[in-house]
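Trainee: When you get a sec, could you give me coordinates for this:
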Amino acid sequence: MTVQNQIAPTSPHRFLQPVGWVQAKGYANGMLAEGRTVFTGGLIGWNALQQFEHDDLVGQFEQTLRNIVAVLETAGARPEHLVRLTWYITDKAEYLSNLKQIGAAYRRVIGRHFPAMAVVQVAGLMEDAAKVEIEATAVIPHG
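Mentor: Okay, here's the model as predicted:
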């Protein structure tokens, strides 16, 4: 199978789209990147003092993304360097009923950069009040 490489205008990495596949919406099927790799732990939607300011999924989701960006910045990385996000959510129904708000929050924090992603529903997270946890991988290009 031939692979069509696409470069998004805001990313230094290649988005991998197999020829003949329907374009993924809101994520990439794969990413090709070279450089220094940044891995985050599973980050959740509390603030720097480990306090939740939001009880709802959307509020926690946006804070989680802000936390990811803060960790990336300590390595000199930016949101467009993200190559993979793995989301763990506790309530699929709440997620699906808030897709527009989640998408808007994503674009506010990350922009229009959609790396490879997976969303998984889990029975619970280590912090009982947490509704979402996200692991991120970014690659800072050489140069």
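Trainee: When you work out contacts or count neighbours from here on, use the C-alpha atoms and nothing else.
Mentor: Fine.
Trainee: What ranges does this structure have for its helices?
Mentor: Counting by DSSP state H, the chain has helices at residues 57-74, 92-97, 99-109.
Trainee: what's the most buried one of those helices?
Mentor: Mean neighbour count, computed with mean count of other Cα atoms under 10 Å, is highest for helix 57-74 among those, reaching a mean of 21.
Trainee: about what we covered before: compile the helices of the chain into CSV and extend it with columns for distance to residue 43.
Mentor: Formatted as CSV, these follow (distance: least, Cα to Cα, whole Å):
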stretch, distance to residue 43
helix 57-74, 6
helix 92-97, 17
helix 99-109, 15
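Trainee: Between those, which one is closest to residue 133.
Mentor: Ranking these by proximity to residue 133 (Cα to Cα) places helix 57-74 first, at 7.2 Å.
Trainee: One more, so I can put them side by side:
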Amino acid sequence: MKPNLARIPGDRDAVAQAVLARAPRPVDPGFLASLDPSTALALGRYGVRLATIALRERSVALLRRSLLATGLGRCLRDDDDRDVMVGLALPWVVAQQLGASPATEFAAVADDLPDGHVAGLLRRFGARQDITLAAFGWEVVTTADGPDFSPLY
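Mentor: As a prediction, this is how the structure comes out:
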């Protein structure tokens, strides 16, 4: 299977970037209500792609942006928590690789989201100590442009 940056289209990254640029901190329910539900896909894809870029650029700021995009996307679309956690394994591992505390980074982003299910999920997942890529169906692959993630199946 292709690595994430080759597999996941970035054609709507500009949509996600525009949403993040105008998102208040903390994000309020009125802002969420102003978003078209179709932006959830753009935010989700951007969040996954940005996790790889954060790893390549060794940037905690990009990691947080990845988590915020993912969190906002999940606030707009009610996905199964198990599916969400599969995706959250990537930024969790990236935080570790960057020498940052996953619990701290996930909690900081959760603080920027409206209180509720998604913020709670981020806090709980970030605090876990049992996360490995393989357990969540991922592997790190080396590409000509640097490390990336690829699904195992």
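Trainee: Quick check: TM-score for this pair?
Mentor: With the length set by TM-score structural alignment, normalised by the length of the first structure, the two chains reach a TM-score of 0.35; 85 aligned residues with a Cα RMSD of 4.8 Å.
Trainee: Beyond whichever helix in the second structure runs longest, next helix or strand please.
Mentor: Determined from DSSP H, the single longest helix within the second structure is helix 39-57. Next in sequence after helix 39-57 of the second structure, counting helices and strands by DSSP states H and E, comes helix 60-76.
Trainee: in the second structure, which spans are helices?
Mentor: For the second structure, the helices defined by DSSP H occupy 4-7, 13-22, 29-34, 39-57, 60-76, 81-97, 102-112, 117-127.
Trainee: how about those helices in CSV, adding mean neighbour count?
Mentor: Converted to CSV, these look like this (neighbours: other Cα atoms under 10 Å):
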stretch, mean neighbour count
helix 4-7, 16
helix 13-22, 15
helix 29-34, 12
helix 39-57, 23
helix 60-76, 23
helix 81-97, 19
helix 102-112, 21
helix 117-127, 20
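Trainee: Those helices: which one's closest to residue 147 of the second structure?
Mentor: helix 39-57 (6.5 Å).
Trainee: ok, residues contacting the closest one?
Mentor: Residues outside helix 39-57 of the second structure that contact it (Cα atoms under 8 Å, 6 or more residues apart in numbering): 4-5, 8-10, 12-13, 15-16, 60-63, 65-70, 72-74, 76-77, 87, 90-91, 94, 97-98, 146-149.
Trainee: hmm, try it at 6 Å
Mentor: Applying Cα atoms under 6 Å, 6 or more residues apart in numbering, the external contacts of helix 39-57 of the second structure come out as 5, 12-13, 16, 62-63, 66, 69-70, 73, 76, 91, 94, 148.
Trainee: for these, which one is nearest residue 119 of the second structure?
Mentor: Taking Cα to Cα as the measure, residue 119 of the second structure sits nearest to residue 70 out of these, at 11.0 Å.
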